[in-house]
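>>> mind looking at a prediction? Sequence and model below.
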Amino acid sequence: MDLSPSRRLVLASQSPARLGLLRQAGFAPEVIVSGVDEDAISADSPAELARVLAEAKADAVSVRAEAAGALVVGCDSVLELDGQAYGKPADAEDATARWKAMRGRAGILRSGHCVIDTASGRRASATASATVRFGEPTDDEIAAYVATGEPLRVAGAFTIDGRAAPFVDSIDGNHGTVLGLSVPLLRQLLASLDVRVTDLWA
């Protein structure tokens, strides 16, 4: 019995969290980093920005020769707070200010997804959302967290699978959405392209 996937799956992201989510769900994706300049892209709302960024990453990778015939998945995340979109903080000072603004409050993590079937040219995209309720870390705890460097590498200046976990009280929505990739939404997008998720299991 052949247990190999029927199609190649390419992740257009260097995020270890996204790669880990896909592997845990039974996939064996290849990784091709898009190189998209995220700061050069804008949109009318945080949810749309997440989707447009995901589309830009998938587009950039799908035209490369090494992605020919593959299913390319692009993802990007932003944190929405007070109607504003926040990606990765610019520096430690920015990350500190973010955390002081977020503590004791709730934000919405928007994760855009785009799947491009390079064999057919068909595509599908959507945004998943999850509400994140932040705890109230002290100034000293925030300083210690920022000093680890972790918040500088992630959208919203936090990640629930790392050192920020003690500072997140609860999540309403899919856990993967907060990590940057909703596997249930990915299944829906693949289905809209007539691809069964089970056929991609490794």
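Good, I have the coordinates.
>>> when you work out contacts or count neighbours from here on, use the C-alpha atoms and nothing else.
Fine.
>>> contacts only, for the one residue sitting closest to the centre of the chain.
Centroid check for the chain by C-alpha atoms, centre = their mean gives Gly180 as the closest residue, at 2.4 Å. Gly180 sits next to 17-18, 75-77, 111 when contact means C-alpha atoms under 8 Å, 6 or more residues apart in numbering.
>>> wait, which of these is closest to Arg163?
Distance to Arg163, by C-alpha to C-alpha, is smallest for Ala17 among those, at 13.6 Å.
>>> check which residues of the helix or strand where that closest one lies are buried.
Element membership for Ala17, per DSSP states H and E: helix 16-24. Neighbour-count burial for helix 16-24, counted by 16 or more other C-alpha atoms under 10 Å, picks out 17-19, 21-22.
>>> next: stretch 63-81.
67, 69-81.
>>> out of those residues, which two sit at the greatest distance?
The farthest-apart pair in the buried residues of stretch 63-81, when distances are taken by C-alpha to C-alpha, is Gly69 and Leu81, at 38.8 Å.
>>> out of the buried residues of stretch 63-81, who's nearest Ala58?
Once C-alpha to C-alpha is applied, the member of the buried residues of stretch 63-81 that ends up nearest Ala58 is Gly74, at 4.3 Å.
>>> that closest one in helix, strand or coil?
strand (DSSP: H, G, I helix; E, B strand; the rest coil).
>>> now it, nearest residue through space, not along the chain?
Ala58 (4.3 Å; C-alpha to C-alpha, 6 or more residues apart in numbering).
>>> which residues sit against the helix or strand that contains the one you found?
Take DSSP H and E as the rule and Ala58 turns out to sit in helix 46-62. Here helix 46-62 makes contact (C-alpha under 8 Å, 6+ apart) with 12-13, 32-36, 38, 41-43, 67-68, 72-80, 83-85, 110-116, 118, 125-127.
>>> okay, pairing it with this:
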Amino acid sequence: MILASQSPRRIELMREAGFDVRVIPADVDETPRAGEPPFELVERLAATKAEAVAAESAEPGELVLAADTIVAIDGEALGKPADETDARAMLRRLSGRTHQVATGVCLLRAACEGSEPGSPERPATRDVFTVVTDVTFYDLADAEIDAYVATGEPADKAGAYGIQGTGGRLLVRGINGDFYNVVGLPIAEVVRHMRLLN
């Protein structure tokens, strides 16, 4: 199968779950559409990534997995911070509040020939779904935010923090839902959907 992501966290989760994946990152425009709700955004991006990689790289019948994760608060998606100033602003916004982490997932089985000679081609099939986890932050002092930003961890993380690193140990008061969804891939849910798609 193909993992349409170069995220080290997603690669590790798939391999720890026993999957031998070909890593082929998707190169798609991730710009939100005007007024697009965060949960619709992650599903659209996951599907777009899976379709792009399947069209270019999938073998007949091969499974493609793509995902997109965002942090949402007040109905707005927070992506990766542009710089340290942006990271500080995001963390101040999350301080003392509960936000949602949503991962949109697309499983796409590439089209293939029928199993019997002369039988029709089996069309591509896909399953798109979203998993949402609530995350609550402690109240954060500016000095705590500055110290965390200085670690460099927020730079490539949606919402400017990583649950599996220093951010999870020092900023997060609690979570309600799938921890691995916050890491970037709700692996148990993915496996269950894969079984249904086969």
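Right, received. Where do you want to start? Given the structure is predicted, the values throughout are model-derived calculations rather than measurements.
>>> tm score of chain vs chain?
The TM-score (TM-score structural alignment, normalised by the length of structure 2) is 0.87; 185 aligned residues with a C-alpha RMSD of 1.6 Å.
>>> corresponding residues in structure 2 for the helix holding Ala58 of structure 1?
Aligning helix 46-62 of structure 1 against structure 2 (TM-score structural alignment) gives residues 38-54.
>>> distance from the matching stretch to structure 1 after superposition?
Once fitted to structure 1, stretch 38-54 of structure 2 is off its aligned match by 0.9 Å on average (mean C-alpha distance after the TM-score superposition for structure 1).
>>> give me the buried positions along that stretch.
38-39, 41-54.
>>> as a check, name the ranges of all strands in structure 1.
9-11, 30-31, 71-81, 84-86, 106-117, 123-134, 168-172 (DSSP state E).
>>> and of these, who's closest to Tyr145 of structure 1?
Short answer: strand 168-172, nearest of these by C-alpha to C-alpha, at 12.9 Å.
>>> that closest one: which residues count as buried?
So strand 168-172 of structure 1, judged by 16+ other C-alpha under 10 Å, has buried residues 168, 171.
>>> where does it end up in structure 2?
With TM-score structural alignment as the criterion, strand 168-172 of structure 1 aligns to 172-176.
>>> mean deviation of the matching stretch from structure 1?
Stretch 172-176 of structure 2 sits 0.9 Å off on average (mean C-alpha distance after the TM-score superposition for structure 1).
>>> what lies in contact with that stretch?
For stretch 172-176 of structure 2, the external contacting residues (C-alpha under 8 Å, 6+ apart) are 133-138, 163.
>>> biggest separation within those, which pair?
Thr133 and Tyr138 (16.6 Å).
>>> which one's more surrounded, the two?
Neighbour count, other C-alpha atoms under 10 Å: between Thr133 of structure 2 and Tyr138, Thr133 has more, with 19 against 15.
>>> residue in structure 1 matching that one?
By TM-score structural alignment, Thr133 of structure 2 lines up with Ala130.
>>> show me what contacts that match?
108-110, 171-175, 177-178.
>>> again, 7 Å this time
By C-alpha atoms under 7 Å, 6 or more residues apart in numbering, the contact list for Ala130 of structure 1 reads 108-110, 171-174, 177-178.
>>> okay, these in CSV with distance to Arg153 of structure 1 next?
As requested, the contacts of Ala130 of structure 1 are exported to CSV (distance: C-alpha to C-alpha, whole Å):
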residue, distance to Arg153 of structure 1
Ile108, 18
Leu109, 16
Arg110, 17
Ile171, 21
Asp172, 23
Gly173, 23
Asn174, 21
Thr177, 17
Val178, 14
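>>> if any of the residues you listed are buried, put those into a PyMOL selection.
Paste this into PyMOL to select the buried members of the contacts of Ala130 of structure 1, with burial taken from 16+ other C-alpha under 10 Å:
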select buried, resi 108+109+110+171+173+174+177+178
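>>> which of the contacts of Ala130 of structure 1 lies closest to Ala95 of structure 1?
Out of the contacts of Ala130 of structure 1, the member with the shortest distance to Ala95 of structure 1 (by C-alpha to C-alpha) is Leu109, at 16.3 Å.
>>> correct me, but the closest one touches Val78?
Yes. Under the criterion of C-alpha atoms under 7 Å, Leu109 of structure 1 makes contact with Val78 at 6.0 Å.
>>> if we can go back for a sec, show me just the buried residues among the contacts of stretch 172-176 of structure 2.
133-137, 163.
>>> can you find the partner of Ala90 of structure 1 in structure 2?
Using TM-score structural alignment, Ala90 of structure 1 sits opposite Ala82 in structure 2.
>>> not counting sequence-adjacent ones, nearest residue to its match?
Ala155 (7.8 Å).
>>> count the residues that sit near that neighbour.
20.
>>> identify the residue of structure 1 aligned to it.
Match for Ala155 of structure 2 (TM-score structural alignment): Leu152.
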